[in-house]
Every structure is written in structure tokens, then in C-alpha cells.
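Asker: Have a look at this prediction, sequence included:
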Amino acid sequence: MSAARLVISLVGMPGGGKSTVGRQLARQLGVRFVDSDTEIEARIGEPIRAFFDRSGEAAFRDIESQVLNELLAREGEFVLATGGGIVLREANRHLLHQASTVLYLRSTPEELFRRLRHDTQRPLLQVRDPLQKLRELYLQRNPLYRSVAHYVLETGRPSVHGLVNMALMQLELAGIIDPARVAATVGAEPAAC
């Protein structure tokens, strides 16, 4: 492995598993885990939904871009879980692609709906027909996620453990991480927590 610093960014639809997979991936790699939404909430001092409702999407996207710039300028190695709409701005897509290795966790709208149907915290899904909203978001965002991603991981059936191993294998095959750093354990049982 080269001396380049390891920064992995996860992109994908709301509820696609970015935070869950990112946390486990960071643990496997022995690096920090950073969630951009958590960083944004610390900055604004309130839940994203409250800020979104009060100030609107454009103001939220401005803060999201500022936080992304600051996060990717940080020293050290880490895994970054991003918000689902971070790819809406071209500058964010460019920065993510240039400053990190981007993994797109791709989920279908139907899979996402099964996971999110009872979620009340995601502002864009608080509508009469959340499945239709997810389909609209997917049509808009899937091409953007693909354009920024270095690698696409299908989230359909794999467990979190399976997704983390798929990510590790992809990163090893690409020469981004040294196989000696962490061995992907496909088929192995997850460690007891």
C-alpha cells in the first residue's frame, strides 16, 4: 500500500446503511468513524429535521457543504458516512471523488421503504407517499451517486457483516488497503459483541 492516507466516504440513499456499515468498516480498519449528519447537528445545535423545517433545504445544503469541506481537510485516516443528499451539489461530488475513496451503497426504493417505513426523523420522507418519494429521490440521485463512486456495493440481501466484507475485498483488490492490514472474512461469523 502506498503512503496515501486512507479516507473512505460512503454515499447512498437515506436509510441505505451508510452509518451502520461505516462504523463497522472503520472498526475493521482501525480508523476513526465520522458521520457528517452528526457533525452537522453539533454545528447547528439541533436535530437536522428541526433545522430543515425552520430554515429550509438550501440553508441546510450550505452547512452540509461547509462541514464536508472541513471533514475532508482533516488529518488522519477515517471512514465518513455522508447524508443522502450530499451529492446534489457538484462541488461536493468533486471533493468527495478527489479527496476520498467513495463507496456507493446502492439500495432500491422498495428495500429502503421496508427499512424506513416507520422512520420519523428523515425530513424528505415525511410526506403522504414515502415510497413514491423514495422512487423520485432514487431517479434523481442514483446517477449522481454512480458518478461520484469509485465502487458500487449492492445492499439488497447482505448483512452488515457481508457488506463490510464486500467493501474490504473491493478495497483490497483495488490496492487501496493492504491485505495484511485487515483480512476480509467472507463467510465467517461476525464477532460476538
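Answerer: Looks like it arrived, so ask away.
Asker: contacts, neighbours, all on C-alpha from now
Answerer: Will do.
Asker: in the helix or strand containing residue 95, what counts as buried?
Answerer: Using DSSP states H and E, residue 95 falls within helix 90-99. Within helix 90-99, the residues that count as buried by 16 or more other Cα atoms under 10 Å are 92, 93, 96, 97, 99.
Asker: One more: stretch 124-144?
Answerer: 124, 125, 130, 131, 133, 134, 135, 137, 138, 141, 142, 144.
Asker: list the contacts for the second one?
Answerer: Contacts for residue 125 (Cα atoms under 8 Å, 6 or more residues apart in numbering) come out as 133, 134.
Asker: ok, residues contacting stretch 105-121?
Answerer: Outside stretch 105-121, the residues that reach it (Cα under 8 Å, 6+ apart) are 10-18, 49, 126, 130-131, 134-135, 138, 152-156.
Asker: tell me how far it is from the chain's mean position?
Answerer: 14 Å (Cα atoms, centre = their mean, to the nearest Å).
Asker: First-to-last residue distance for it?
Answerer: Using Cα to Cα, to the nearest Å, one end of stretch 105-121 lies 20 Å from the other.
Asker: just stretch 79-91 next, same as before
Answerer: OK, stretch 79-91 end separation, Cα to Cα: 20 Å.
Asker: Put this next to the first one:
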Amino acid sequence: MNTKNDVRAAPKATKAALVKRPGDKPIVLVGLMGAGKSSVGRRLAQELGLPFKDADAEIEAAANLSIPEFFELHGEPAFREGERKVIARLLKEPRHVLATGGGAFLDTKTQALIAKKGCSIWLRAELDILYKRCMKRNNRPLLKGGNPKAVLKKLMDERYPVYAKADITIDSGEGPHEIVVAKIIAALSSLKV
């Protein structure tokens, strides 16, 4: 699927079948910051006609604080606990597309919840792509100290083996998000119900 025509033509019948399958679990996107979980997630939800949820936005609404403010006031352990509770609540809702924060899947309890109640998709990206995307926004708490590219490389080394436990792995490259969405739809359609 290298052209836009392929991307748009291939999924029509597949999309309808995916949305109508009874008992399907929420689709949970995991991966490092900058992998495209929120942007791809919104487009995927739109393509499938499903609601989109962003775990970080839900956490911010529940805490009445931005993620950086939460980290600063309460620290990462408290954030991960709140994140786990929010994700557990969201996984009880009818089928939707859920974008999680970069560290969510690292928490073993959150990972177990996602494995039981969701279908996890790791959006994998190369270092240069992550760096380029992350530098567009200055609100990443884990990139505040030190060299951001070195921090991202360290996070990749630590987290990629954990993300690899996801049900599906999709490469998120520099091309249009529609290509990634088409890859996800194709991968989901090949799963057994």
C-alpha cells in the first residue's frame, strides 16, 4: 500500500466488517511520545466510525491540571497511578480508539488491563522521526532535562522491548497518517475474533 489510491480503496469492505464485529475490544494505541498515537488515533476512529479517547486529555480533565503540572506537583508515580485508573475506566466503555501516554504500557498493571480488555497496537517510529515530532511541542515533561534526542534514545532502548508485547506492531513513518491508518485496519481485519 504505497499510494493514496491503494490506501483509500482497500479498506472500505474491511472497515465495515471491523466496526460491526460484536464483542470487539477497544483499540489501544501504545508507543513513545511522538509516535503519532493521538493524530493517527483520531483518523483511525474517524475511518472506523468509532469514538476517539485520549488518555492524557482524560487525565488532565480528571485532575484539572495539565500533564506537566501534574508531574511537577505530584511526581511520576502518582501520575502513573491516576493514569492506570483512567485507562481502566475507559476500557470499560463500548468499543473506541484509545491513545495512551508513552509510559502507560510500561506499568505492568495497566499493561495487563489493556491485554485483557483491549487490542493493543504499538506505533513504532525511528529516533529521527520521534525527535522531529517532539520538538514541535514544548510540553513533554520527560524531555525537559538534558539533550532531548539522547533522552528519546534512552527511552527507546528501555521501552521498545515492552511495547513489543503489544498485539500488533505498526511502523509510523514520515508519510501521511492515512498510510498508518490503512496498515492498522489491515492488521485488525486479519485478527481472529
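Answerer: In hand now; what should we look at? Note that the coordinates shown come from a computational prediction; the quantities given were computed from them, not determined experimentally.
Asker: Mind checking the TM-score on these two?
Answerer: Scored against TM-score structural alignment, normalised by the length of the first structure, the superposed chains reach a TM-score of 0.86; 174 aligned residues with a Cα RMSD of 1.3 Å.
Asker: re the thing from before, can you name the residues of the second structure that the helix holding residue 95 of the first structure overlays?
Answerer: Mapping helix 90-99 of the first structure onto the second structure (TM-score structural alignment) gives residues 108-117.
Asker: what's the matching stretch in contact with?
Answerer: 25, 26, 28, 84, 87, 88, 91, 92, 104, 105, 120.
Asker: That one: average distance to aligned residues in the first structure?
Answerer: Mean deviation of stretch 108-117 of the second structure relative to the first structure after superposition (mean Cα distance after the TM-score superposition for the first structure): 1.0 Å.
Asker: contacting residues for the spatially most central residue of the second structure?
Answerer: Residue closest to the average C-alpha location in the second structure (Cα atoms, centre = their mean): residue 29, at 2.8 Å. Taking Cα under 8 Å, 6+ apart, we find residue 29 of the second structure in contact with 37, 41, 97, 98, 99, 100, 120, 121, 122, 123.
Asker: Adding secondary structure, distance to residue 184 of the second structure and neighbour count, write the contacts of stretch 108-117 of the second structure out as JSON lines.
Answerer: Shown next, in JSON lines, are the contacts of stretch 108-117 of the second structure (DSSP: H, G, I helix; E, B strand; the rest coil; distance: Cα to Cα, whole Å; neighbours: other Cα atoms under 10 Å):
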{"residue": "25", "secondary structure": "coil", "distance to residue 184 of the second structure": "15", "neighbour count": "21"}
{"residue": "26", "secondary structure": "coil", "distance to residue 184 of the second structure": "13", "neighbour count": "23"}
{"residue": "28", "secondary structure": "strand", "distance to residue 184 of the second structure": "11", "neighbour count": "28"}
{"residue": "84", "secondary structure": "helix", "distance to residue 184 of the second structure": "25", "neighbour count": "22"}
{"residue": "87", "secondary structure": "helix", "distance to residue 184 of the second structure": "21", "neighbour count": "24"}
{"residue": "88", "secondary structure": "helix", "distance to residue 184 of the second structure": "23", "neighbour count": "16"}
{"residue": "91", "secondary structure": "helix", "distance to residue 184 of the second structure": "19", "neighbour count": "22"}
{"residue": "92", "secondary structure": "coil", "distance to residue 184 of the second structure": "22", "neighbour count": "12"}
{"residue": "104", "secondary structure": "helix", "distance to residue 184 of the second structure": "20", "neighbour count": "24"}
{"residue": "105", "secondary structure": "helix", "distance to residue 184 of the second structure": "19", "neighbour count": "28"}
{"residue": "120", "secondary structure": "strand", "distance to residue 184 of the second structure": "11", "neighbour count": "25"}
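Asker: Quick check: closest non-adjacent residue to residue 167 of the second structure.
Answerer: residue 120 (5.2 Å; Cα to Cα, 6 or more residues apart in numbering).
Asker: Distance of that neighbour relative to residue 170 of the second structure?
Answerer: Taking Cα to Cα, one finds residue 120 of the second structure at 11 Å from residue 170 of the second structure.
Asker: Just tell me what residue 58 of the second structure corresponds to in the first structure.
Answerer: So, by TM-score structural alignment, residue 58 of the second structure is matched to residue 39.
Asker: Good, wrapping up.
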